[in-house]
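Peer 1: missing the sequence, but the structure's below:
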């Protein structure tokens, strides 16, 4: 599995993956990441100059998923791990761990000191991965969260 920054040529592929995996777990409509406008062209919404980056996981030339880091509410110190979605064929192979670790490495290099994420309780494998990487559960979402459909909130000191 190869992890690399997204480029415009992969926008349609990752949009399809985000929407399909979101639907698989019931993350459809307002309040869920797959309905965010940025999903239409991820490469245009994540750029190093703005403290963000979206990565894709590629296996044998095929995109298997992606995940990104962006500032949380324009914070210089807190980022958000967002839109980590993998096709079923990529799960259980270490792709999620490699992708998430790449995102966290980018966050540290960008100078963030805290990382926040929100997800769904149905995404049990992802939650176990985040716990393994050191994320701690929060009782409530961080103020200003737009993904009101999520019911699991976590944070990590970087």
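Peer 2: On my side now, so go ahead. This one's a predicted model, so the numbers in the text were calculated from it and none came from an experiment.

Peer 1: Only C-alpha atoms from now on, for both contacts and neighbour counts.
Peer 2: Will do.

Peer 1: check contacts around the residue of the chain most remote from its centre.
Peer 2: Counting by C-alpha atoms, centre = their mean, the extreme residue of the chain relative to its mean C-alpha position is residue 60, 21.9 Å from that point. Contact partners of residue 60, counting by C-alpha atoms under 8 Å, 6 or more residues apart in numbering, are residue 1.

Peer 1: Can you measure across stretch 71-81, start residue to end residue?
Peer 2: The straight-line separation of the ends of stretch 71-81 (C-alpha to C-alpha, to the nearest Å) is 9 Å.

Peer 1: residues in contact with it?
Peer 2: By C-alpha under 8 Å, 6+ apart, the list of residues contacting stretch 71-81 from outside reads 50-52, 67-70, 103-104, 107, 111-117, 144.

Peer 1: Let's see that with 6 Å instead.
Peer 2: Residues outside stretch 71-81 that contact it (C-alpha atoms under 6 Å, 6 or more residues apart in numbering): 68-70, 112-117.

Peer 1: Got another one to weigh against that:
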């Protein structure tokens, strides 16, 4: 998918960590996601490049005119058998929303998940993140009744799963 202007998606670098931490800490409160049980309190937020350098992990940033404006990644779902990954920490500043960056980011994450051999992709979100939920559903995710794995995101209340064998 072509992105507008000087916008691109690329793997996260060490010098992107502060920008992504600031984005996550800016976006989460916008949707009422503060305190324990949300990414905002996750210590990995401050060192994303290192956290996603592990095997079967990938994190990408959206960059426009040399400035990081969002990101998302995949990693093995904690507490699972290894066949399922989790779409993690997908957050965009308002200026990135509605530009096609979400769909392009989703494609990059799902391509990485498939290349790592995952069979399913799971995600957690919360009521009120309506645009994100529409993106998930357009991408083939289906709602499931409850949480999977051991993510530690006790504040989330909406859960999705995607069969990665389907394009």
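Peer 2: Yep, it's here. Worth saying up front: this structure is predicted, and the values here are computed from it rather than measured.

Peer 1: Mind telling me the TM-score for this superposition?
Peer 2: For these two chains in superposition, a TM-score of 0.96 is obtained (TM-score structural alignment, normalised by the length of structure 1); 157 aligned residues with a C-alpha RMSD of 1.1 Å.

Peer 1: rewinding a little: what lines up with the residue farthest from the centre of structure 1 in structure 2?
Peer 2: Structural alignment places residue 60 of structure 1 opposite residue 65 in structure 2 (criterion: TM-score structural alignment).

Peer 1: quick one: that match from residue 104 of structure 2, how far?
Peer 2: 17 Å.

Peer 1: And residue 64 of structure 2, by the same measure?
Peer 2: 14 Å.

Peer 1: Equivalent analysis for residue 48 of structure 2, please.
Peer 2: On the measure of C-alpha to C-alpha, residue 48 of structure 2 and residue 104 of structure 2 end up 20 Å apart.

Peer 1: Can you say which helix or strand has the residue minimising distance to the centre of structure 2 in it?
Peer 2: Using C-alpha atoms, centre = their mean, the residue of structure 2 that lies closest to the mean C-alpha position is residue 90, 2.9 Å off. Counting by DSSP states H and E, the element that carries residue 90 of structure 2 is strand 84-92.

Peer 1: go on, residue 122 of structure 1?
Peer 2: Applying DSSP H and E, one finds residue 122 of structure 1 in no helix or strand.

Peer 1: any idea what it aligns with in structure 2?
Peer 2: Structural alignment places residue 122 of structure 1 opposite residue 128 in structure 2 (criterion: TM-score structural alignment).

Peer 1: dump the residue contacts of that match.
Peer 2: When the contact criterion is C-alpha under 6 Å, 6+ apart, residue 128 of structure 2 has no partners at all.

Peer 1: mind listing the helices for structure 1?
Peer 2: Read by DSSP state H, structure 1 holds these helices, from start to end of the chain: 11-24, 42-45, 95-109, 124-132.

Peer 1: export these to JSON lines and tack on mean neighbour count?
Peer 2: Below are these laid out as JSON lines (neighbours: other C-alpha atoms under 10 Å):
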{"stretch": "helix 11-24", "mean neighbour count": "18"}
{"stretch": "helix 42-45", "mean neighbour count": "18"}
{"stretch": "helix 95-109", "mean neighbour count": "20"}
{"stretch": "helix 124-132", "mean neighbour count": "15"}
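
Peer 1: For those, give me TSV that also has distance to residue 35 of structure 1.
Peer 2: Listed next are the helices of structure 1 as TSV, based on distance: least, C-alpha to C-alpha, whole Å:
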stretch	distance to residue 35 of structure 1
helix 11-24	8
helix 42-45	12
helix 95-109	21
helix 124-132	20
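
Peer 1: Which residue range of structure 1 does stretch 43-51 of structure 2 align onto?
Peer 2: Using TM-score structural alignment, the partner range for stretch 43-51 of structure 2 is residues 37-45.
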